[in-house]
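In: here are the coordinates; sequence isn't available:
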């Protein structure tokens, strides 16, 4: 029992140090799995970003369905890693094909009705056709059609975005 408690304590301490030094771990399929480092500067369109979910209902769903694990965000979850797909002033249009940003369809951005385990997904954010207002951003996965991102929980505050850069990526065979 002491060995298990010691191992758990060491693991938690290591994760705490990772966080303090700006390292983020991504174990989900929505972005390349691996270790990322917080980078200086304000995020720009196309940058990889770390973002904490603020909405209680979506945070609860993400934890309940294991889309996110407990972590260091103010709501107690780990941060999401996504692409800053749309920034203030960008025009977005959503339809059955996905989300177009400034006239270009974002890859694999069609909202799905069910997740990979067949559970119903929350109704997709109805962006319609509009301009992203100041202070908000659209974050999307660009490599996984089932990414839990802005197509479900909507626009996120720019202030919550932190730019990240990959440090070590785990590349599956065949990629």
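Out: Cool, the structure landed. From a predicted model like this one, the values you see are computed outputs, not experimental measurements.
In: alpha carbons only for contacts and neighbour counts from here, please
Out: Fine.
In: list the contacts for residue 135?
Out: Listed by C-alpha atoms under 8 Å, 6 or more residues apart in numbering, the contact set of residue 135 reads 88, 157-159.
In: so which of these is the most crowded?
Out: In terms of neighbours by other C-alpha atoms under 10 Å, those top out with residue 158 at 18 neighbours.
In: was I right to think it contacts residue 138?
Out: No - using C-alpha atoms under 8 Å as the test, residue 158 is too far from residue 138 to be in contact (9.1 Å).
In: structure B:
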């Protein structure tokens, strides 16, 4: 009696393979042309079109920037391509060169105007035992320095309140403000 041997049906993988290849190509193309998906509440969730930062690009108040912060990788940060091992952040530029920024326990002021819900977060409720750095004090933003702020839901944002200024050299891309 002959054993019933089942031969693999590799042809069944033909369409799933093609579909996967098309999806991967579409995602790669979207990423390469500047499209980003934001799933965090620090900026409104959605799809953003970021433009690479050119040498002559002026970064303005209200622009969104994608950048690599110079902080250690925190447990809530997504792993990615930044030098610290994390993924680039997406934040609003709220302070530009020449602005005076003051961080106190009560919140952040830019040129004397208090930002809404800007009290620094040193001990996030969702991460017991975690202590975040807080950059207290006054800072006058120098040329090529910016203050990044999670304006979508600032009371939960990890931003310049925690690590200080963002240097132009750390900015990867920008989306112009519609304001």
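Out: Here it is on my side, so go on. Note that this is a predicted model, so its numbers are computed, not measured.
In: any idea what the TM-score comes out to?
Out: The TM-score (TM-score structural alignment, normalised by the length of the first structure) is 0.75; 156 aligned residues with a C-alpha RMSD of 2.7 Å.
In: sitting in strands, which of the contacts of residue 135 of the first structure do you find?
Out: The strands, defined by DSSP state E, take in residue 157 from the contacts of residue 135 of the first structure.
In: so where's the longest helix in the first structure?
Out: For the first structure, the longest helix by residue count, based on DSSP state H, is helix 2-20.
In: the second structure: matching residues for the following helix or strand past that one?
Out: Per DSSP states H and E, the first helix or strand lying C-terminal to helix 2-20 of the first structure is strand 23-26. Alignment note (TM-score structural alignment): strand 23-26 of the first structure is matched to residues 35-38 of the second structure.
In: in that stretch, what counts as buried?
Out: Residues residue 36 are the ones in stretch 35-38 of the second structure that count as buried (16 or more other C-alpha atoms under 10 Å).
In: now for the counterpart of residue 63 of the second structure in the first structure: which residues touch it?
Out: The alignment partner of residue 63 of the second structure in the first structure, by TM-score structural alignment, is residue 47. Shown in contact with residue 47 of the first structure (C-alpha under 8 Å, 6+ apart): 83-85, 163-164.
In: gap between residue 47 of the first structure and residue 86 of the first structure?
Out: From residue 47 of the first structure over to residue 86 of the first structure the distance is 10 Å, taken as C-alpha to C-alpha, to the nearest Å.
In: what's the answer for residue 121 of the first structure, then?
Out: To residue 86 of the first structure, residue 121 of the first structure is 22 Å away according to C-alpha to C-alpha.
In: out of these two, which sits in the busier spot?
Out: Using other C-alpha under 10 Å, the more surrounded residue of residue 121 of the first structure and residue 86 is residue 86, with 24 against 16.
In: isn't that one right up against residue 132?
Out: Yes - applying C-alpha under 8 Å, one finds residue 86 of the first structure in contact with residue 132, separated by 7.4 Å.
In: which element is the closest residue to residue 150 of the first structure other than its chain neighbours on?
Out: Nearest residue to residue 150 of the first structure, sequence neighbours excluded (C-alpha to C-alpha, 6 or more residues apart in numbering): residue 139, at 5.4 Å. Per DSSP H and E: residue 139 of the first structure is located in strand 136-140.
In: hmm, back to that, quick one: the match of strand 23-26 of the first structure to the first structure mean distance?
Out: Compared with the first structure after fitting, stretch 35-38 of the second structure deviates on average by 0.9 Å (mean C-alpha distance after the TM-score superposition for the first structure).
In: follow-up on the earlier one: what range in the second structure matches the strand holding residue 139 of the first structure?
Out: Using TM-score structural alignment, strand 136-140 of the first structure lines up with residues 145-149 of the second structure.
In: how many neighbouring residues does residue 65 of the first structure have?
Out: By other C-alpha under 10 Å, 12 other residues sit near residue 65 of the first structure.
In: correction: the previous question concerned residue 163 of the second structure.
Out: Residues lying near residue 163 of the second structure (other C-alpha under 10 Å) number 19.
In: aligned partner of it in the first structure?
Out: Correspondence of residue 163 of the second structure to the first structure, assessed by TM-score structural alignment: residue 153.
In: correct me, but that match touches residue 60?
Out: No - contact between residue 153 of the first structure and residue 60 fails when scored by C-alpha under 8 Å: they sit 11.8 Å apart.
In: tell me the spacing between the closest residue to residue 145 of the second structure other than its chain neighbours and residue 130 of the second structure.
Out: Sequence neighbours aside, residue 167 is the residue nearest to residue 145 of the second structure in space, at 4.7 Å (criterion: C-alpha to C-alpha, 6+ apart). Distance of residue 167 of the second structure to residue 130 of the second structure, computed by C-alpha to C-alpha: 26 Å.
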